[in-house]
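A.B. asks: here is a sequence together with a model predicted from it:
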Amino acid sequence: MKLALFLMATLASTSTLAQQCNIDSAHLKADYKITNTHNHEQSTQSLTLWRNSSQVAHQREVITELWQHLANKQIRPIRYFNAEQRGIEYQPSEVRGIQNWSAKSQLVDNHLIEKMTLLNTQGTGCDEVKNYTLSENGNDFNLAFFTHSKLVKTFSVSNKKSQTTTLLSLNNVNTDEPLISAQFAKWDRFQTTDYADIGDNEGDPFLAKMINLGFIEHGATGFYNQQGDAIQGGHHH
């Protein structure tokens, strides 16, 4: 009887260990594909999420946006232009609507997840995924979220009225810390200009080009998508 109890206890502790997850969620590189569908026409782009302790970066083909989580809980953004190896540094006060770290580090805001309905939980340990859904203001949200690494597995937003669907899907995760540290060090070596000093440097061909393209605009956030359209929730004088 005692042996049977011992074996049961051993099996229980073994299964508990199997369900634990030792992934380092603070240092990782996650490759995503974004698929936009509108009236059955599809376009795709890639997005890489980088985490390095108190720094997060969203790397796209043209631009990388990096955020530093400061000791005072404020978020300081830097926008890097990949090909030119140049950057624009902002102060937290210069850009509003960005003081939500979860939206940067997870690609989906915790406030949104809290509003969603949990459908089910699948898998165990590092593979545990929670599936959520929400319908709000004509939009249908569906999220599959890795519990331990705080990573989106898939996230879709559909709007029947405009016949548009955006799907974010995870392709690959890398937790090689030297590789991640090296990438952040590389960005740190890019030549940067303070946003406040752009007016004094309009003779700089790079800055003149970016202002002309609409990626940098006085009195706005300086945060634009790849088409040069202003991202909502910005700072206006």
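C.D. replies: Looks like it arrived, so ask away. Numbering: from 1, shown residues only.

A.B. asks: contacts, neighbours, all on C-alpha from now
C.D. replies: Will do.

A.B. asks: got the residue ranges for the strands in the chain?
C.D. replies: 27-38, 41-52, 55-59, 63-69, 75-81, 86-89, 117-122, 129-136, 139-146, 151-159, 164-174, 191-194 (DSSP state E).

A.B. asks: turn those into TSV, including distance to residue 3 and mean neighbour count.
C.D. replies: Below are the strands of the chain laid out as TSV (distance: least, CA to CA, whole Å; neighbours: other CA atoms under 10 Å):
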stretch	distance to residue 3	mean neighbour count
strand 27-38	43	19
strand 41-52	47	17
strand 55-59	51	22
strand 63-69	53	20
strand 75-81	57	23
strand 86-89	65	21
strand 117-122	33	13
strand 129-136	36	17
strand 139-146	38	21
strand 151-159	42	19
strand 164-174	43	17
strand 191-194	67	14
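
A.B. asks: what about versus this one:
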Amino acid sequence: MKKALLIIATLVSTSSFASQCDIDAKQLKADYKITNSHKAQQSSESLTLWRNNQQVAHQSEVITELWQHLANNQIRPIRYFNAQQRGIEYQPSEVRGVQNWSAKNQLVDAHLIEKMTLLNTQGTGCDEVKNYELTEGDNQFKLALFTQSNLVKSFSVTNKKAQTNTVLSLNNVNSNKAEITAQFAKWDRFQTTDYADIGDNENDPFLAKMINLGFIEHSATGFYNQQGEAIQGGHHH
């Protein structure tokens, strides 16, 4: 009986610790580094994941992809151009592959995680991390995911045949609500154009340039899909 009570007490203390997390999983800023390796060559870039309740944004150097989770469960994307403080608003129907909230919210599609094998669980409460692995074709995936916040700690995709390796690693997490609210308010003040109206605004030098660079198109957006492929929108150029 004492043993049972001890187990219950441990469970209660663990869950209460988990509920006392300093970080609100629905409102946070997480800074990541993405390292791409191909044979002897290596490059890196930064990515910031922002969560603000029913809004999620992926901010890179040039653009920010923002998604709004609507009441009808649809997802409305907006592509912001950081330096120009301009944006393109899309309707959910105008963008392929957009209706998967998990890939936006946690960078790795929940369907991919479901296919992975759970190797072990480390830590407790807010620091609990689940480690997963999956080999599919020539690709090997490794994922470390914070259980409480659904934040990726690290994620790697290795293809031995192509000699490529991509690693996403978490550098810092910030849950300053004032800063997060202010950032989303700042994006909201950017001048935006509806995707459907771009044809009527071809004289706009900014839009003309972005069309020419291939930044404005019907594109899949998100991060890692259920195939483990990085889908970073239509801004490959």
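C.D. replies: Looks like it came in fine. Since the model is a prediction, treat every value here as computed from it, not as a measurement.

A.B. asks: still on that earlier bit, I'd like the strands of the first structure as a markdown table, with distance to residue 213 of the first structure appended.
C.D. replies: What follows is the strands of the first structure, written out as a markdown table (distance: least, CA to CA, whole Å):
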| stretch | distance to residue 213 of the first structure |
| --- | --- |
| strand 27-38 | 23 |
| strand 41-52 | 20 |
| strand 55-59 | 19 |
| strand 63-69 | 13 |
| strand 75-81 | 13 |
| strand 86-89 | 15 |
| strand 117-122 | 41 |
| strand 129-136 | 34 |
| strand 139-146 | 31 |
| strand 151-159 | 29 |
| strand 164-174 | 25 |
| strand 191-194 | 17 |
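
A.B. asks: quick one: which of these is nearest residue 2 of the first structure?
C.D. replies: Residue 2 of the first structure lies closest, by CA to CA, to one member of the strands of the first structure: strand 117-122, at 34.4 Å.

A.B. asks: for the first structure, what's the longest helix?
C.D. replies: Determined from DSSP state H, the single longest helix within the first structure is helix 2-19.

A.B. asks: may I see the buried residues of it?
C.D. replies: For helix 2-19 of the first structure, a neighbour-count test (16 or more other CA atoms under 10 Å) marks nothing as buried.

A.B. asks: among the strands of the first structure, which is nearest residue 100 of the first structure?
C.D. replies: It is, among the strands of the first structure and with distance given as CA to CA, strand 75-81, at 8.0 Å.

A.B. asks: now what about that closest one, what contacts it?
C.D. replies: 62-70, 86-92, 98-99, 101, 187, 190 (CA atoms under 8 Å, 6 or more residues apart in numbering).

A.B. asks: same check, this time on stretch 206-218 of the first structure
C.D. replies: So stretch 206-218 of the first structure is contacted by 198, 201, 202, 222, 223, 224, 228, 229 (CA under 8 Å, 6+ apart).

A.B. asks: same list (the residues you listed) but as a markdown table, adding distance to residue 126 of the first structure and neighbour count.
C.D. replies: Shown next, in a markdown table, are these (distance: CA to CA, whole Å; neighbours: other CA atoms under 10 Å):
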| residue | distance to residue 126 of the first structure | neighbour count |
| --- | --- | --- |
| 198 | 45 | 18 |
| 201 | 49 | 12 |
| 202 | 49 | 13 |
| 222 | 37 | 23 |
| 223 | 34 | 23 |
| 224 | 35 | 18 |
| 228 | 38 | 15 |
| 229 | 38 | 12 |
